[in-house]
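Peer 1: Sequence plus the predicted model coming up.
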Amino acid sequence: MGNTEKSVLKGIYAVILIMFTILSLSISGSIKLLDFGPILFGLSSCILIAYSNFIIKHFFPEGDKYLLIISAFLAQFGLVMIYRLDTSLAIKQITWFTIGIAVFIFLVVFLPDIQKFHKYYNFYIIISIILLASTLLIGSEIKGSKNWIRIGSFSMQPSEIAKLFLIFYLAGSIEKIKDLKDAFKVALPVFIAIGFLVIEKDLGGCLIFFGIFITMLYIGTSDIKYILLGITSFAGGGVISYFLFSHVRKRIFIWLNPWKYKFDWGHQICQSLFAIAEGGLFGTGLGLGHPEFIPEAHNDFIFAAICEEFGLLGAMAIILLYLILVYRGLRTAIYAKDNYSRLVAVGISSMIAFQVFVIIGGVIKMIPLTGITLPFVSYGGSSMLLNFASLGVLQKISEEGYRANG
């Protein structure tokens, strides 16, 4: 292990233990009555990160190890905040985090050459559309969006899985585009998928699907006219959706003037803005704020809770970590050994980037609120598993690219 990587890991372990120790002190209020629950969580996380990094470094030394390190570090900010809000949810979250790490390692170990998947691109978009359509038949409405499927006490979002299948579809089909007719054939299934998301009131999913599509289309074709046509079509669909669907109009009204609806529709965003303002530059301190006043603070609005207790400096640190993660993903794309792997890496990187932009933009009222999870940080099992699975694919592409380039 290089000296830089060792230094980064030591710094991460120190920050994790400091955060959970401070949380322990804030809960107990006294060193004599120290609550060791948060400290145990911090130690468990450090051991898990160290063990998983050792496995990847020892058995697969060629790839980009920072993909795992950065994502695991981001998950700790979410875990400490979720523990601070609800211990029972934190126990579930660290379980999903552990499973996510296991999925990451499993894919790196057993996933075959990514290039072998390129020929099945039509199968991927069929699966993606089936997953999105399934919620219309057997889905449940949660937080206003009918994009969840419940199985007993467990609930999942099929759209999370559909994102990865969409990326594999686009990576295989975009390279076959020769003219406008081909571009239309590729785009049509994507807009059908986005149509299902509109019907299910999953506006965040719409933006992310379109962001992935337009980014991969531009990287794969370098033809600006396809991008302009795509943006024009999406904008037209947005205008039509505004007049057809009341929930779209409601989100626009809240965005334009949340204070008018502060006791009703706009309550979440108003509480979010209050929390961000209360945190200021340095934050109130971990355990000293009131994130419990923010609806869905453990999920959609966890960034606002972080802003309140960690301050804008802490929020900027989170954003910088995401920028580094996306940069490492795009770097993986540059050194990929073939065009298909390159497009898959671009798709996964853009998926993370757009998801971060959409949720943070909504929480700070820069764009209309959509209600999606912050990757690796927000509470949620299906999101955690999908994101680590996506990084596992990125790690595999990184390994293959290093071997191909010597």
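Peer 2: Perfect, I can see it now.
Peer 1: Every contact and neighbour count from this point should use C-alpha atoms.
Peer 2: Noted.
Peer 1: helices or strands next to the helix or strand containing residue 90 in the packing?
Peer 2: Per DSSP states H and E: residue 90 is located in helix 87-110. In terms of contacts (3 or more CA pairs under 8 Å, 6 or more residues apart in numbering; DSSP states H and E), helix 87-110 is packed against helix 36-59, helix 66-85, helix 381-405.
Peer 1: What residues of the next helix or strand after that helix count as buried?
Peer 2: Toward the C-terminus, helix 87-110 is succeeded by helix 121-138 as the next helix or strand (DSSP H and E). Of the residues in helix 121-138, 121-122, 124-129, 131-136 count as buried by neighbour count, 16 or more other CA atoms under 10 Å.
Peer 1: one more structure, for comparison:
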Amino acid sequence: MDFVHRRRRGAELFLLLLALVVGIGAYAAVGLGVEGTIPADIAAYGGWLTALVVAAHIAVRLTAPYADPVLLPLVAALNGLGLAVIHRLDLAYEAKGRDNHDFAQQQLIWMTLGVVLFIGTLFFLRDHRTLQRFTYTSGLAAVVLLLLPFLPFLGREINGANIWISFAGFSFQPGEVAKVLLVIAFAGYLVLHRDALALAGTRVLFVDLPRGRDLGPILAMFAIAMMVLVFQNDLGSSLLFFCLFLAMLYVATERPGWLVVGGLLFAGGATAAYFAVGNVRNRFNFWLDPMAYYDQSPGSGQLVESMFGMAWGGLIGRGFGNGMPDRVPYAESDFILSAIGEELGLTAVMAVIVCYGLIVERALRIALISRDGFGKLLAVGLGSIFALQVFVVIGGVTGLIPLTGLTTPFLSYGGSSLVANWVVVALLLRISEQARRPVPRLEEPEPDSETTQVVRVL
């Protein structure tokens, strides 16, 4: 009996309907909880959100019919929930007389741009292996993007971090695009050189350490990470870039020795940064004893208010409108998870973490079934972006690790991150489509064909 390859687009559509229920339902719940009535613009908001999700689904159906059916619904649910929570914070800011309280509207615009780029990526990139031709070009472009904030009249410093560029009234964080280009560059490089990097070196305590002449790539990546940390004062991006490369290097070579070398470099760099970079030292001290620095400047008030809010929310939360998530500075971006924990409780936080876990699981599944080495490493790298970013963000908000300043993918307010992450999902879907598409079968010759007749004569 022939095996039937199912496209599962119907399952994706059903899951997208559930995701829309989450997004639009949360938006309506915000209006009921804060103002006592369903928002007047619920039809326009719900219609626009539905149009974006349906457009993305149609693009997948037309260009990647065998792609993973779970990724897009997960992303749509997280993005819809994030929009509702940001709208809740907008209402709180408006009640307190703050001028800037249109973050949800701006985030919806950024989501629209992200979906447009998502569709464009699927339409114009029909084979992910094409990206392997641009291995070194992607690496060079990533470094150039990381250097843009240092240019005069273009770079912009916000909250002590020099990671933004401003042009024509718009602000953009080029590091969000650089992380995608770095994954492409890492995957292309490791596919070509993983045999050399996997050669045995010196054995120390049952661990094969790499040869000295093979340490160049990891030392170069360590130098880039330290450049980002020292000159841009951005601990989160520095940690993300280095751990991303280390994870891909380990997957490509399957040698624990690289983890040992990377761990030693990270420990040495973190120690040096603690004594040399004031921002790193402050965040480490806040993590050890946040209450001791609450009233200082810079202080740990953001972390303390977040922890109190989540503790007040408890298991099921206070409900939309019954908490005070706006007490946390930048709750719409860095600390949006604390707003969810306060008003929706630990249950919602765990549900969000499960959604992120499923995204990472699907990415690793795509890597396992991918038929080419470049696709495997590219899927691992893209999945690692989500895994590392969510870990350092949630770990920082909950006090597990020092704060890093990264945004929560698809939930937090931030156009740069949202647009880049939609492109990442498009790349994962493209890789999965190539992996899940059935291999064409060679047709057997007809019994009375000319070839068969020649064989019979012989």
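Peer 2: Sure, I can see it. This is a predicted model, so every value here is computed, not measured.
Peer 1: Could you export the buried residues of helix 121-138 of structure 1 to TSV, including columns for distance to residue 188 of structure 1?
Peer 2: Formatted as TSV, the buried residues of helix 121-138 of structure 1 follow (distance: CA to CA, whole Å):
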residue	distance to residue 188 of structure 1
121	14
122	12
124	14
125	11
126	12
127	15
128	13
129	12
131	17
132	15
133	16
134	19
135	21
136	20
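Peer 1: if we take those, which one ends up nearest to residue 360 of structure 1?
Peer 2: For the buried residues of helix 121-138 of structure 1, the minimum distance to residue 360 of structure 1 (CA to CA) is 24.2 Å, reached by residue 132.
Peer 1: Return the distance of that closest one relative to residue 201 of structure 1.
Peer 2: Taking CA to CA, to the nearest Å as the measure, residue 132 of structure 1 falls 12 Å from residue 201 of structure 1.
Peer 1: Could you give the separation of the helix holding residue 90 of structure 1 from the chain centroid?
Peer 2: 15 Å (CA atoms, centre = their mean, to the nearest Å).
Peer 1: So which bit of structure 1 is stretch 377-388 of structure 2 matched to?
Peer 2: The aligned range for stretch 377-388 of structure 2 in structure 1 is 343-354, by TM-score structural alignment.
Peer 1: can you check stretch 216-225 of structure 2 too?
Peer 2: Across structure 1, the stretch matching stretch 216-225 of structure 2 (TM-score structural alignment) is residues 185-194.
Peer 1: re earlier: mind reading off the mean deviation between the match of stretch 377-388 of structure 2 and structure 2?
Peer 2: By mean CA distance after the TM-score superposition for structure 1, the fitted stretch 343-354 of structure 1 averages 0.5 Å away from its aligned residues in structure 2.
Peer 1: Show me which positions of that stretch end up buried.
Peer 2: Judged by neighbour count using 16+ other CA under 10 Å, the buried positions of stretch 343-354 of structure 1 are 343, 344, 345, 346, 347, 348, 349, 350, 351, 352, 353, 354.
Peer 1: contacting residues around the second one?
Peer 2: To tie it back to what came earlier, the one meant is residue 344 of structure 1. By CA atoms under 8 Å, 6 or more residues apart in numbering, residue 344 of structure 1 lies in contact with 167, 168, 171, 333.
Peer 1: Just give me the match in structure 2 for the last one.
Peer 2: Same thing as residue 333 of structure 1. In structure 2, residue 333 of structure 1 lands on residue 367 (TM-score structural alignment).
Peer 1: Show me what the longest strand along structure 1 packs onto, helices and strands only.
Peer 2: When structure 1 is parsed with DSSP state E, its longest strand is strand 145-151. When contacts are defined as 3+ CA pairs under 8 Å, 6+ apart, strand 145-151 of structure 1 sits against helix 121-138, strand 140-142, strand 154-156, helix 158-173.
Peer 1: Superpose on structure 2 and give me the mean offset of that strand.
Peer 2: When structure 2 is superposed, strand 145-151 of structure 1 averages 1.0 Å from its matched positions, counting by mean CA distance after the TM-score superposition for structure 1.
Peer 1: repeat for stretch 313-328 of structure 1
Peer 2: Following the fit onto structure 2, the mean deviation recorded for stretch 313-328 of structure 1 is 0.5 Å by mean CA distance after the TM-score superposition for structure 1.
Peer 1: number of nearby residues for residue 151 of structure 1?
Peer 2: By the measure other CA atoms under 10 Å, the count of residues near residue 151 of structure 1 is 8.
Peer 1: any idea what it aligns with in structure 2?
Peer 2: Alignment note: residue 151 of structure 1 maps to residue 167 in structure 2; criterion TM-score structural alignment.
Peer 1: How about residue 283 of structure 1?
Peer 2: Residue pairing (TM-score structural alignment): residue 283 of structure 1 is matched to residue 317 of structure 2.
Peer 1: Next up, the contacts around that match.
Peer 2: Taking CA under 8 Å, 6+ apart as the criterion, residue 317 of structure 2 is in contact with 341, 342, 343, 344, 345, 346.
Peer 1: swap the cut-off to 10 Å and go again
Peer 2: 309-311, 323, 339-348 (CA atoms under 10 Å, 6 or more residues apart in numbering).
Peer 1: again with residue 41 of structure 1
Peer 2: Contact partners of residue 41 of structure 1, counting by CA under 10 Å, 6+ apart, are 16, 17, 20, 21, 47, 76, 79, 80, 83, 90, 91, 94.
Peer 1: Helix or strand: which one has the third one?
Peer 2: By that I understand residue 20 of structure 1. If you go by DSSP H and E, residue 20 of structure 1 is part of helix 3-28.
Peer 1: what's the spacing between the residue nearest to residue 200 of structure 1 when sequence neighbours are not counted and residue 263 of structure 1?
Peer 2: Distance criterion CA to CA, 6 or more residues apart in numbering; nearest residue to residue 200 of structure 1, sequence neighbours excluded, is residue 146 at 4.9 Å. From residue 146 of structure 1 over to residue 263 of structure 1 the distance is 24 Å, taken as CA to CA.
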